[in-house]
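Undergrad: fold the following for me, if possible:
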Amino acid sequence: MDDRAVLPVLPVHPVPADLERRPDPYPWLNHLRTEGPVQRIRLRDGSDAWMVTRHSDVLAAAGDPRLSSDPRRLTAQPGRSTRIAGGNALPSMLTTDAPDHTRLRRLVSRAFTARRVETLRPRVRDLARELLDPIVPRGHADLVAEFAFPLPVAVICELLGVPFADRAYFSRQSSDLLRPPVDAAAIALADAARGRLRDYLADLVASKRTGRADDLLSDLVAAGEEQRLTDEELISMALLLLVAGHETTVNLIGTGVWLLLQRPAHLEALRTDPQLLPSAVEEFLRFDGPVMTGVARYTTTDVEIGGITIAADQIVILSTGAANRDPQRFERPDEVRFDRADNPHVAFGHGPHFCLGAALARVEAVEGIGAVLRRLPGLTAATAPDSLRWRPSVLRGLQELPVTFDPRSAR
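TA: This is a model prediction of the structure:
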């Protein structure tokens, strides 16, 4: 007699094409979690996958070695996107497992320790002041284009040794690279952007070989010459640091200010007591963080998650957005609360792939949002919530944030 468990037949939930651009995408994620901790989904490129929605399961899965971060582990199957299966995967920290992941992460981890990042705080504060100086007398601004974007871009450019003058070019390419794969045109656009960025960084790496500087990219070039990095790994590492080093923080700052504009009492609380800013940033990350849909993993063997056995060779999405709104872990999860003494959100991931730039993102968000609140009195949104544009990206963030304020008392 066959005593194997009979697994339930679960419905397939297609991921909405506009999920990240919805004013409130969380009802969809909350519905999936209510249906069960693990659900079948269809990704926007047509691939079938599983989504893990409960906080405790996301934590456990993020540290489970049976779930690989390398899409090349997947066997090519009829109907499965070669893009998902690793046809265009880059050998970076995001898409490798130990020991390669450990080796690559070790090469840059010293630049992103909390202590090292703390030494950057005065420079971040200066950059925030320089960006706001021309805005203050006007009484109006687009805080995404004029502040939330250039602040982290300037920081990562200085850290890596990338010319700040090229920011518009690599911003366009990284935006195209991160477009959701909703159709063949979007996939082609992303692949073309990836190629252009790799060419740009290959040229920059070549220039660092002939003229070293005191920056992280020069350090990585030196490491490559010691044969710890292949050329492909070096360029892929630079690409990851450049794109991830500014895209998520742009969104964190923009969304954080937007959340405050919708909650005047919260905004005034931060103005009255700036010491609340670090806990406020943690709450912004939990409530509506940039990596909202989740991160991908790939099963190397049968794995049981949340009472469901997922077979080998499957895509698993660990939904950070659903986990961060899990009522079993967070009291009143759909409210923004700065008094959460216990806020173990997974906006930066968990386990071996915990975000290397978490400390830097926190410093930039605290200093950036703090500067906006301090220098722009009477800050008010200049557009209605339902007309605000969100970015067409796999990351969650605002395309724009038009605001007005009182220039007479601004400083």
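
Undergrad: contacts and neighbour counts: CA atoms only from here.
TA: Fine.

Undergrad: now the strands for the stretch 101-250 of the chain?
TA: 140-142 (DSSP state E, counting those that start in this stretch).

Undergrad: now the helices for it?
TA: Applying DSSP state H, counting those that start in this stretch to the stretch 101-250 of the chain gives helices spanning 114-118, 121-132, 143, 150-160, 167-177, 184-210, 216-225, 231-261.

Undergrad: how about JSON lines for these, with distance to Asp57 and mean neighbour count added?
TA: JSON lines is the format used below for the helices of the stretch 101-250 of the chain (distance: least, CA to CA, whole Å; neighbours: other CA atoms under 10 Å):
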{"stretch": "helix 114-118", "distance to Asp57": "28", "mean neighbour count": "15"}
{"stretch": "helix 121-132", "distance to Asp57": "35", "mean neighbour count": "17"}
{"stretch": "helix 143", "distance to Asp57": "37", "mean neighbour count": "23"}
{"stretch": "helix 150-160", "distance to Asp57": "32", "mean neighbour count": "21"}
{"stretch": "helix 167-177", "distance to Asp57": "30", "mean neighbour count": "18"}
{"stretch": "helix 184-210", "distance to Asp57": "31", "mean neighbour count": "16"}
{"stretch": "helix 216-225", "distance to Asp57": "36", "mean neighbour count": "19"}
{"stretch": "helix 231-261", "distance to Asp57": "24", "mean neighbour count": "22"}
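
Undergrad: so which of those helices is nearest Asn324?
TA: Minimum separation from Asn324 across those (CA to CA) falls at helix 231-261, 15.1 Å.

Undergrad: now do that closest one and helix 167-177, the angle between them.
TA: Counting by axes from the mean of the first three to the mean of the last three CA atoms, to 10 degrees, helix 231-261 lies at 90 degrees to helix 167-177.

Undergrad: what angle separates helix 231-261 from helix 184-210?
TA: 120 degrees.

Undergrad: list the buried residues in the following helix or strand past helix 231-261.
TA: Going down the chain from helix 231-261, the next helix or strand is helix 264-272, by DSSP states H and E. With burial defined by 16 or more other CA atoms under 10 Å, the residues of helix 264-272 counted as buried are His266, Leu267, Leu270, Arg271.

Undergrad: equivalent analysis for stretch 313-333, please.
TA: Buried residues in stretch 313-333 (16+ other CA under 10 Å): 313-326, 329-330.

Undergrad: one more: stretch 87-96?
TA: Quick answer for stretch 87-96 (16+ other CA under 10 Å): Ala89, Leu90, Pro91, Ser92, Met93, Leu94, Thr95, Thr96.

Undergrad: can you get me a residue count around the closest residue to the last one other than its chain neighbours?
TA: If I follow you right, that is Thr96. Once flanking residues are discounted, Thr96 sits nearest to Asp70: 4.9 Å by CA to CA, 6 or more residues apart in numbering. Neighbour count of Asp70, defined by other CA atoms under 10 Å: 23.

Undergrad: compare with the first, here's sequence two:
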Amino acid sequence: MDPADGLLEHPYDVYRRLRDSAPVHRITGPDGTPAWLVTRYDDVRAALADPRLSLDKRHATAGTYKGFQLPAALEANLLNMDPPDHTRIRRLVGRAFTPRRIQQLRAPIRRTADGLLDALGPSGTTDLVASYAAPLPITVICDLLGIPEEHRLDFRIWTDTLIAPDPAAGPEAARDAVVAMFGYFTRLLADKRRSPADDLLSDMIAVREEGDRLSEDELMSMTFLILFAGYENSVQLIGNAVLALLQHPDQLAALRRDPSRLPTAVEEFARYESPALFALRRFPVEDVTLSGVTIPAGETVWVSLAAANRDPSRFADPDRLDLGRDASGHLTLGHGIHYCLGAPLARAETEVAVTALLERFPALSLADEDLRWRHSLRARGLLALPVTYGQKG
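TA: Reported below is the predicted structural model:
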């Protein structure tokens, strides 16, 4: 039996078993390719910062993913790069993606959240993923990039297709989504070059340092990455945070009594139910030893963020949601040079989204205990979050 059997259905039970039995495991991925799985906190943190573990697929000699591949212009993004290319592009993009810009987004995020809650009415039942957790981040990220409102539903459909494709639709659905996005980005970049605006995409086109600037393919891939990752992480983080509160009424009550705890609570939400089970796969450029296990060069390494965040050697009683916990040090948003560039935005969106929801609806509860999770090796998010809500507690 493969040690990771049951991983998608019951991840934390599997992670507990894996951590207890060995630090690193040889497994078979869902597509049949072999890989190494790292689950303990210290090993995961070390692996995330180890320059010998490359994100560049050109270092893979065995066990590479056999499924759908993005076109070259979209593959050339930060998630598939090592230094010096990674250093150069992150430096350029970081000059446009500033903390000041994120701070300026808090008021628009709140307006978007309030508008979505207004649309729900004073009481009723809704799928909170479809009506709130998903449209909020897609609106925010499209505002950030400067994407017109009339095209945003298309982006949500395309992104959902890539995050968790419908097996019945076949690989053609993902290909069609990528072709549509690629064509749209080509036209959008041309429009922004002709008519720059006060948005991140215009800034990325204009940014330069000592004569260096982003190429057309680099702009295309960064636009794709910001849209895709910005939406994926936030929709899962918001939905998972609300679910965690509804399943832990004592913690929900404590947060209602003291909303000032929300910024630190967001860190515990991220630790407790990470929006991603794994970091991106890595490929050793030389043999790498973790806790006495040697992983040969060129093979595929999966680093489990969710398993590390539930490691009792790092977090006491890790399977318990505790909003009073110091959850700093969780690995949900990465570690080292590949730490998530959009982490401040994901935190801001989650904090504002949960604040607005709890303020609006003193009465909030699960409408159905039979919840279904996305069948995805990467994303850890709900397909739907049915809730009953009201303004009287």
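
Undergrad: TM between them?
TA: Laid over one another, the chains give 0.92 as their TM-score (TM-score structural alignment, normalised by the length of the second structure), with 390 aligned residues with a CA RMSD of 2.5 Å.

Undergrad: ok, so of the buried residues of stretch 87-96 of the first structure, who is nearest His31 of the first structure?
TA: Leu94 (28.5 Å).

Undergrad: who are the contact partners of the closest one?
TA: Applying CA atoms under 8 Å, 6 or more residues apart in numbering to Leu94 of the first structure gives the contacts Ser69, Asp70, His101, His353.

Undergrad: could you redo the last one with a cut-off of 10 Å?
TA: Contacts for Leu94 of the first structure (CA atoms under 10 Å, 6 or more residues apart in numbering) come out as Ser69, Asp70, His101, Arg105, Met237, Leu240, Val295, Ala296, His353, Phe354, Cys355.

Undergrad: mind checking the SS state of Ala359 of the first structure?
TA: The local conformation at Ala359 of the first structure, judged by DSSP: H, G, I helix; E, B strand; the rest coil, is helix.

Undergrad: what sits against it?
TA: Per CA under 10 Å, 6+ apart, neighbours of Ala359 of the first structure: Phe112, Thr113, Ala114, Arg115, Arg116, Val117, Glu118.

Undergrad: and with 6 Å instead?
TA: Ala114 (CA atoms under 6 Å, 6 or more residues apart in numbering).

Undergrad: with Ala280 of the first structure instead?
TA: Phe338.

Undergrad: any idea how far it lies from Gly256 of the first structure?
TA: Counting by CA to CA, to the nearest Å, the gap from Ala280 of the first structure to Gly256 of the first structure is 9 Å.

Undergrad: then Leu19 of the first structure?
TA: Distance from Leu19 of the first structure to Gly256 of the first structure, by CA to CA: 19 Å.

Undergrad: quick revisit: in the second structure, what residue corresponds to the residue nearest to Thr96 of the first structure?
TA: Aligned counterpart of Asp70 of the first structure in the second structure: Asp56 (TM-score structural alignment).

Undergrad: how about Arg172 of the first structure?
TA: In the second structure, Arg172 of the first structure lands on Ile157 (TM-score structural alignment).

Undergrad: and Arg196 of the first structure, by the same measure?
TA: So Arg196 of the first structure corresponds to Ala180, using TM-score structural alignment.

Undergrad: need the contact list for its match.
TA: Applying CA under 6 Å, 6+ apart, no residues qualify as near Ala180 of the second structure.

Undergrad: and the gap between it and Ile157 of the second structure?
TA: 11 Å.

Undergrad: now do Pro275 of the second structure
TA: Counting by CA to CA, the gap from Pro275 of the second structure to Ile157 of the second structure is 19 Å.

Undergrad: one more: Glu351 of the second structure?
TA: Taking CA to CA, one finds Glu351 of the second structure at 25 Å from Ile157 of the second structure.

Undergrad: repeat that for Met222 of the second structure.
TA: From Met222 of the second structure to Ile157 of the second structure the distance is 19 Å (CA to CA).

Undergrad: cool, Gln104 of the second structure as well?
TA: In terms of CA to CA, Gln104 of the second structure sits 27 Å off from Ile157 of the second structure.

Undergrad: alignment lookup: Val346 of the first structure to the second structure.
TA: By TM-score structural alignment, Val346 of the first structure lines up with Leu331.

Undergrad: counterpart of Ala297 of the second structure over in the first structure?
TA: Using TM-score structural alignment, the equivalent of Ala297 of the second structure in the first structure is Ala312.

Undergrad: now do Leu366 of the second structure
TA: By TM-score structural alignment, Leu366 of the second structure lines up with Ala381.

Undergrad: can you give me the neighbour number for that match?
TA: So Ala381 of the first structure, with other CA under 10 Å, has 20 neighbours.

Undergrad: same question, Glu268 of the second structure
TA: 23.

Undergrad: I'd guessed it sits against Ala327; true?
TA: Yes. Here Glu268 of the second structure lies in contact with Ala327, judged by CA atoms under 6 Å, at a distance of 5.3 Å.

Undergrad: that older thread, with distance to Ala410 of the first structure as new columns, can the helices of the stretch 101-250 of the first structure be given to me in a markdown table?
TA: Converted to a markdown table, these look like this (distance: least, CA to CA, whole Å):
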| stretch | distance to Ala410 of the first structure |
| --- | --- |
| helix 114-118 | 28 |
| helix 121-132 | 10 |
| helix 143 | 15 |
| helix 150-160 | 20 |
| helix 167-177 | 28 |
| helix 184-210 | 39 |
| helix 216-225 | 37 |
| helix 231-261 | 17 |
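
Undergrad: quick one: what's aligned to Asp214 of the first structure in the second structure?
TA: By TM-score structural alignment, Asp214 of the first structure lines up with Asp198.

Undergrad: what about the nearest residue to its match once chain neighbours are set aside, how many neighbours?
TA: The shortest distance from Asp198 of the second structure to any residue other than its chain neighbours is 7.8 Å, reached at Gly146 (CA to CA, 6+ apart). Using other CA under 10 Å, Gly146 of the second structure has 18 neighbouring residues.

Undergrad: trace Gly146 of the second structure over to the first structure, please.
TA: In the first structure, Gly146 of the second structure lands on Gly161 (TM-score structural alignment).

Undergrad: cool, Ser215 of the second structure as well?
TA: Counting by TM-score structural alignment, the partner of Ser215 of the second structure is Thr230.

Undergrad: in helices, which of the buried residues of stretch 313-333 of the first structure fall?
TA: Thr320, Gly321, Ala322, Ala323 (DSSP state H).
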